[in-house]
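K.L.:
For reference, the sequence and a predicted model appear below.
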Amino acid sequence: MKLAKSTTTKFVLNPILTAMLGLSVSLSAQAAVSSADQDESMTVVTANRSAQSISDIAATVMVIEGEQIAEQAKSGVDFKALLANLIPSLDVGSQSRTNSGQNMRGRKTLVMIDGISLNSSRSISRQFDSINPFNIARIEVISGASAMYGGGSTGGVINIITKKGRDADGVSETWLGAKSGFNSSEDLEWQVAQSVSMNNENMDARLAVSYVDTGGMYDSNGDMVLHDVTQTSTQFNSQLDIMGNVGFKLSSTKRLELMAQYYDSGQDSDYGVDYGPRYRYISDPSKTIGMAEGYQLDDQAQSVRSLISANYSDADFLGQTLNLQLFHRSESLHFNPFPDFSSMSLGSSEQDTQVTGAKLVLTSTPTDALSLVYGVDADYEKFSATQNMYDIRTASATNGLVHAKIGETGRYPDIKNTSFSGFLQADYQIVKSLSVNAGVRYQYIEIDVSDFVAADQQYKVLTGQITSADAVPGGKKGYGNTLFNTGLLFKMSQQQQLWFNFSQAFEVPDPAKYYGRGTYDNSGNLTSSINVSNNPLEGVKTNAVELGWRLNQDSVSAQLVSYYSVSDKKVQYNKADQTVDVVDNDVRIYGLEGQLDYYLTGELSLGTNFNYIISEAKDSGEWQDLTIDSASPSKASAYLAWQADSLQARLQTMQMFSYEDSADNKLEGYNTVDLLTGVALPVGALQFGITNLLNTEYDTLWSQRAQSTYSSLIPNTSLVKFQGQGRTYSVNYSVEF
């Protein structure tokens, strides 16, 4: 079997992509023409089903091909890490379950699967704990704010396109893999994945099952990495990803596609954090907190998602292209227990979200020079959160290892989020070398917050300390926004372009962490509160501009973009109780983003990408460096790759640079090196990898953020010191037949 070529990232997307809502990317896969009909310099994206040359791009966009994703994943590179390796604007990732703080251009990232958003009103950062790379065909990326994608896209958009039956080279694909640092018998991860596909003239289908079992993770010193007590770990974790889709060719212009996914990533660990007798180590910085056996907890950390969608397309609907998508997403996210010493309680939350939506896009070309994209989207979201409460005395007597459940309370107010949007986008070619695009989106969001008794008061009722407590009043708050974007593209030649664009984005900060707070007397009577009527949560609007240059030739692809974004408000976290507030301080983020891929010969290539970024907030009229809790550090990566008929190798390095904020708090930079190699066999292929080749000792970016974010709750910062995984070896056998 021929070994997959080590490919470079293509800068190929339709210019309308930067201004469309999430459906525009999602339907790129469902409504696309067969890849066999495309030229190598083309790719089919967006709802209009047109193959676009790289010279038509009017924004910072890129496509990460499936071969690139597979090469990294089969070589043992973590999913969040491989994204950071390949996407210049994306921060380096954690090695725990969370992607909290992994921003694009210093702002929030909208993550989608086939155009269906994984973001929610409750900003739980587990969007990358949602799919196994085995099921990914490609990833489409937009860097920077997008006017047409709705909330959560202030930093950019990552749309994960899943594999379809029509994309399969054969009828079956198999992955068998293992990964270890050889530190102990617990240091092993293994994977088995299998898909079956079919493809004929009128129907195609694919069914895939992937299972991954992960043991312990060990740092460069051979010690087990501490479980993430804040956002949870993926050590001693099993991941099941079941995905199926079927497509029907209804006529020469009409297609219907159905997709369903079930994803379950859950922890079952006998190892837990040793907090010391009566949790003393938390408040004693002289103690180094580590792992210990004997962990007993029935409901450990878990991410469970189900996703279904129906996509219908008609390439000749009243002379236009029509795309309609209906979808439903359901998720349940479990956390592990953590003590609250202010109320002497011990609880772990379970947070559930249900989202149902529809998206309609119409594309027309009234003239050869003018194209229009317009439509509507709507979705309805329900969020609820409960909290399992445990006997803190039992846990305290066992160094925080044994948990006996005593009941259940609420964690956050119930939130209902209704959103409706309409949009219009136009692209006009003034002359052959110059085109302009502009768009407008109106979005209305209504947040409905339930009445809620504060969580600590519910615990007092549960344990009999009080008989009842008042509820913080709920209510409704509406947000109506009109967002604009415009862009200008100049083709210096077929291979080289310049562009400028302006775009706006809007988001509502996490309402669950804002509302439902109150002050109570000793009898449970409410004396003051944060509620919808008296303290409505404000939204945040971001304006962004960028100026870019791109070159695409046979042997070289290069892109350089300067960007600037400013928001009118700042979302501020209260470290004492982990709630959010919105303050009237501007935040500006600007920088330089670049990428280069160069083929020295047909077999040898090298490349680099980087993001130099400056993040500042205005305080008392002065611009000051943003705090390390939220500022994105600059980063750069580089690689050297060699490809022969049956062998391939790639040496890659990632550098996160140090960052210091205005209060002299510092993020320490670090560098890692990976070696990825592969060999084609008579049947199938073997991929070998060594991640963290030099066995570098470092704290992950999330670890360093967490030490600041939770500083008011955790005096001993070693409790949130999550070191990076040490040198790790992997092997993967794959075959298609």
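P.N.:
Received the coordinates, thanks. Residues are numbered from 1 along each chain as shown.
K.L.:
From now on I want contacts and neighbour counts done on CA atoms only, so please keep to that.
P.N.:
Will do.
K.L.:
who touches Ser364 in this structure?
P.N.:
Neighbouring residues of Ser364 by CA atoms under 8 Å, 6 or more residues apart in numbering: Gly319, Gln320, Thr321, Ser371, Leu372, Val373.
K.L.:
any idea which of these has the most stuff around it?
P.N.:
Of all the contacts of Ser364, the highest neighbour tally under other CA atoms under 10 Å goes to Val373, namely 24 neighbours.
K.L.:
re earlier: restricted to strands, list the contacts of Ser364.
P.N.:
Gln320, Thr321, Ser371, Leu372, Val373 (DSSP state E).
K.L.:
Okay, Ser605 and Met42: tell me how far apart.
P.N.:
Distance of Ser605 to Met42, given as CA to CA, to the nearest Å: 21 Å.
K.L.:
what's the single longest strand in the chain?
P.N.:
In the chain, ranked by residue count with DSSP E as the criterion, the top strand is strand 405-431.
K.L.:
Buried ones in it, by neighbour count?
P.N.:
Of all the residues in strand 405-431, those buried under the rule 16 or more other CA atoms under 10 Å are 405, 408-429.
K.L.:
Which helix or strand lies directly C-terminal to it?
P.N.:
Per DSSP states H and E, strand 405-431 leads on to strand 434-449 as the next helix or strand towards the C-terminus.
K.L.:
ok, structure two:
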Amino acid sequence: MAMAAENEEQANATQLDKQIVTATRSNESLATLPYTVQVVSQDQIALQAQAGVDLGTVLGRLVPGLAPGDNSATSYYQSLRGRKVLVLIDGVAQRTNKNVSRELTSISTANIERVEIVSGASAMYGAGATGGVINIITKKGQDEEPVFKTEVGMTTSTENTDDDQLAYNVAQSVSGKKGKLDYYLGAAFDSRGHFIDSHGDQIATDPNQVGRDNTDALDLMFNGGYQISSTKRFTVGAEYYNEEMDTDYAADFGDPDAQLLMLPEGFLGAGGLYNPQPKDGLNMSQQPSSERKSLTLNFTDQNFLGQALTSQLNYRSGDYYYYPYYGTPLYLDTNWQAVNQAVTQAYTDSLMAGDDAATAGANASAALTPAYLGNSQAKSSITQSRIETEAIDLKIALDSQLDVGERTLSLTYGLDYIKDSGKQTSTEYDYDKWFDSDQLNYVETGNIYQAGPSAESETVAAFLQTAYPLTDQLTLRAGIRHEYIKVEVDDYTSGEDVMNAEVYSSQLSDTDLQALAALSGMTAAQLLGALTAGTAAALNAEDFITYSDTVTIREGGEEEFSATLLNAGLVYDFNTQQQMYFNFSQGFTVPDMARLLRSVSVFSDVNEPGPVLDSTNVDAIKTDSFDLGWRGQFDTIQAQASLYYNVSDKYTHFDKVTGVVELRDQTEKVWGFEGSINAHLTDNISTGATYAYTYGETETETNGWEALPVDRISPQKITSHLTYNNYGSFSVALQMLQMLDTDKAHKDNVANAEFEGYTTFDLLTQFALPKGQVGIAISNLANESYQPLYNQVRAYPSTGASTDLPAQGRTLSVNYSIEY
């Protein structure tokens, strides 16, 4: 399943004997599990990461059903089997009620021992795992004597060797045991410069989910353990991660059209003509960043009333900034004096032409709208999102072994409790100063608005998981979990409402507007409202422009969700070398409530504003998942294959034009195939390949069944490798990643993007030195010019499309590591 060789011990190990903890919350042999499971080792991670890529990109190369990473700050688009994946760190679910989606990028690969991936819907760790679970296992102390490890590295583009595009990494760790104590202390620092494309040009930073160019990242980790007795153990884990962008280059949003500005075929240009370029001279005091803190306490007792007890308490918090972005409201900044003069001139000209007063008045009224449009400049708001999260997580599980007949029944049961809170705010920047500076000068106005209501959720769950060998060859696993989630939402004042009201109420005192209103027999508010509504209708822009001079406080509330989730699976052993398995499991997720409710504003109101929870569809999503698979471990060949199908009765829809997220009551189904094979051709030469095919569709009210877009369903993915490993001295691996073209979703709905496939090659080498080891990696060996998957599909006006952002060209990385 790996794309490059591991060390000799790992190469000779039996894959099916590997012990994993993710699938059942207790140590189990992979061969006994009715799931598609993959274990990515420390050596595999280190080999891939020496090319300067993050964990999301590493796993996208190694895990067949996982969508590819793109080395950005987010893993939002990395679906597993077409659905969301739940990320754990040492068994702690990283989800909160704000879906930040930076879990796979906010940890250094230098601190990771291995990663376990369980594909398919799962409820074992609660809500959020409708596509599967990725459990990141961090390093612990193992050897009796202290072991120090130092790693240093550098990455450069081969097409542009300027100093400001270089990337550096350094990591230092120490681990060991002393008596009953064991410890691991690690620190990793990464500094990245410009990203360079295949033509040697700097790539503009991604203003959507944030690029990782020109960033500095620090990851500090401590894991300590104390063996209280032969059966009792206490451990503590602490981590601090911080990544900040520090660049002088702005993201260029293009040249605004003075009249249409951000409208679908205005600001960005008809047909997607946006072509972002980096701009020197950025002035932004708070650049995009990620900060994460975590503290975990574990206590285990292998003989607690004849059972094995596992308990875990975790506290974690996060603070995340995004790139400033456009959004509603859009408005027309009007020179009312010029409008009044034009209307007065029309009235005067009509009288001078011999018209009577009534006719002159009619001519003046007819001149009002053209004068209004001709003396107005389209403007927008520009704000920066900040998300703050905090969570407390408590887990208690017991593992029992009972004799039933002549066989052993395994029981794992327990309770989970999670309390987490999240809020999102928008810091406003001065639009005029930003616009006049050619999009370089971000000056805060001092206004901070709500970007969705603050929310707090509590989760209580009880679960039972069983395993029983029905025969010597057939094992049954089954389980049940009941989960209850309560979400409390605060009263909410939409930032869009506030900004919209500020824009229009400030104009009502204009004496020229008041004079025009009196001439029309209206109040200033009535005239401005009528002109705004007429303009919005004429431009087909009601979703972007609306008149409101008041602000509504929308009442918060409480929602409760509960679900009983089942799983059952069979594993049949043909012999010690191969098994077949079938599994049914259910997953459960509550969408990001604040994100759903963020779009509730004067722009979405149909009737009078009411409680915020009544303003949009809010519900949980339950997914049924089926998996039929086979795996085998032979003398020189490892292989596995699986067919899967999953279905849900709801669908989270993101409108790429308006930026609105809504939950739709429509069926969504996904099916596909995954396969992998690895073969040792000789003692030193191995080869392998993976293939993944996923297809999904949803049943719409108007068009029937439509293919799901590529940002949800990854295109077909093929990987392969050819590796030579002279164990202990030298290894070299040539690997390929191929993404195939697809236009299925585009044919069903032209709003969905087509995808143009690409093929990349990487060369990874390692050399043993008398002291230490050197790794040399060349990524994108052929210097392929292409756009990553999500830069082709995630284009929407409200945050400045990242369409046309190219991928990095060929890079050369050199790394040195030593243990002592």
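P.N.:
Looks like it came in fine. Source: prediction; values computed, not measured.
K.L.:
Work out the TM-score between the chains.
P.N.:
Taking TM-score structural alignment, normalised by the length of structure 1 as the basis, the two superposed chains have a TM-score of 0.91; 703 aligned residues with a CA RMSD of 2.6 Å.
K.L.:
follow-up on the earlier one: closest to Ser172 of structure 1 among the ones in strands among the contacts of Ser364 of structure 1?
P.N.:
Thr321 (32.7 Å; CA to CA).
K.L.:
Alignment lookup: the closest one to structure 2.
P.N.:
Aligning on TM-score structural alignment places Thr321 of structure 1 opposite Ala308 in structure 2.
K.L.:
Equivalent analysis for Asp241 of structure 1, please.
P.N.:
Alignment note (TM-score structural alignment): Asp241 of structure 1 maps to Asp219 of structure 2.
K.L.:
Around its match, count how many other residues there are.
P.N.:
When neighbours are counted by other CA under 10 Å, Asp219 of structure 2 registers 23.
K.L.:
sec struct for it, please.
P.N.:
Here Asp219 of structure 2 is recorded as strand under DSSP: H, G, I helix; E, B strand; the rest coil.
K.L.:
Also Lys460 of structure 1?
P.N.:
Of the three states, Lys460 of structure 1 takes helix under three-state DSSP.
K.L.:
Could you check how far it is from Tyr520 of structure 1?
P.N.:
For Lys460 of structure 1, the distance to Tyr520 of structure 1 equals 12 Å [CA to CA].
K.L.:
doesn't Val540 make contact with Val508 of structure 1?
P.N.:
Yes - using CA atoms under 8 Å, Val508 of structure 1 is in contact with Val540, at 6.3 Å.
K.L.:
do you know how far the match of Thr321 of structure 1 is from Lys180 of structure 2?
P.N.:
20 Å.
K.L.:
same thing with Ser729 of structure 2?
P.N.:
35 Å.
K.L.:
go on, Gly675 of structure 2?
P.N.:
Gly675 of structure 2 sits 44 Å away from Lys180 of structure 2, going by CA to CA.
K.L.:
Between the two, which is the more surrounded one?
P.N.:
The neighbour comparison of Gly675 of structure 2 against Lys180 (other CA under 10 Å) goes to Gly675, with 21 against 11.
K.L.:
can you pull the contacts of that one?
P.N.:
Gly675 of structure 2 makes contacts with Pro64, Ala639, Gln640, Ala641, Ser642, Thr690, Tyr691, Ala692, as judged by CA under 8 Å, 6+ apart.
K.L.:
Just tell me what the fifth one corresponds to in structure 1.
P.N.:
To tie it back to what came earlier, the one meant is Ser642 of structure 2. Per TM-score structural alignment, Ser642 of structure 2 is aligned with Val561.
K.L.:
Correct me if wrong: that match contacts Gln595.
P.N.:
No - the criterion here is CA under 8 Å, and Val561 of structure 1 misses it with Gln595 at 9.2 Å.
K.L.:
which residues do those two both contact?
P.N.:
In contact with both Val561 of structure 1 and Gln595: no residue, using CA under 8 Å, 6+ apart.
K.L.:
Distance of the corresponding residue of structure 1 for Asp573 of structure 2 relative to Arg705 of structure 1?
P.N.:
Per TM-score structural alignment, the equivalent position to Asp573 of structure 2 in structure 1 is Lys491. Distance, Lys491 of structure 1 to Arg705 of structure 1, by CA to CA: 42 Å.
K.L.:
neighbour-wise, which of the two wins?
P.N.:
The residue with more neighbours, out of Lys491 of structure 1 and Arg705, is Arg705; 23 against 18, by other CA under 10 Å.
K.L.:
Could you tell me how far the more buried one is located from Leu498 of structure 1?
P.N.:
Remark: distance between Arg705 of structure 1 and Leu498 of structure 1 (CA to CA) = 37 Å.
K.L.:
Ok, Trp623 of structure 1 next?
P.N.:
31 Å.
K.L.:
Ok, Gly410 of structure 1 next?
P.N.:
53 Å.
K.L.:
nearest to Gln586 of structure 2, of the contacts of Gly675 of structure 2?
P.N.:
Checking these against Gln586 of structure 2 by CA to CA gives Ser642 as the nearest, at 17.6 Å.
K.L.:
want to throw the ones in strands among the contacts of Ser364 of structure 1 into JSON lines with distance to Ser233 of structure 1?
P.N.:
Shown next, in JSON lines, are these (distance: CA to CA, whole Å):
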{"residue": "Gln320", "distance to Ser233 of structure 1": "48"}
{"residue": "Thr321", "distance to Ser233 of structure 1": "45"}
{"residue": "Ser371", "distance to Ser233 of structure 1": "48"}
{"residue": "Leu372", "distance to Ser233 of structure 1": "46"}
{"residue": "Val373", "distance to Ser233 of structure 1": "43"}
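K.L.:
Figure out the helix or strand that Leu566 of structure 2 lives in.
P.N.:
Using DSSP H and E, Leu566 of structure 2 falls in strand 557-573.
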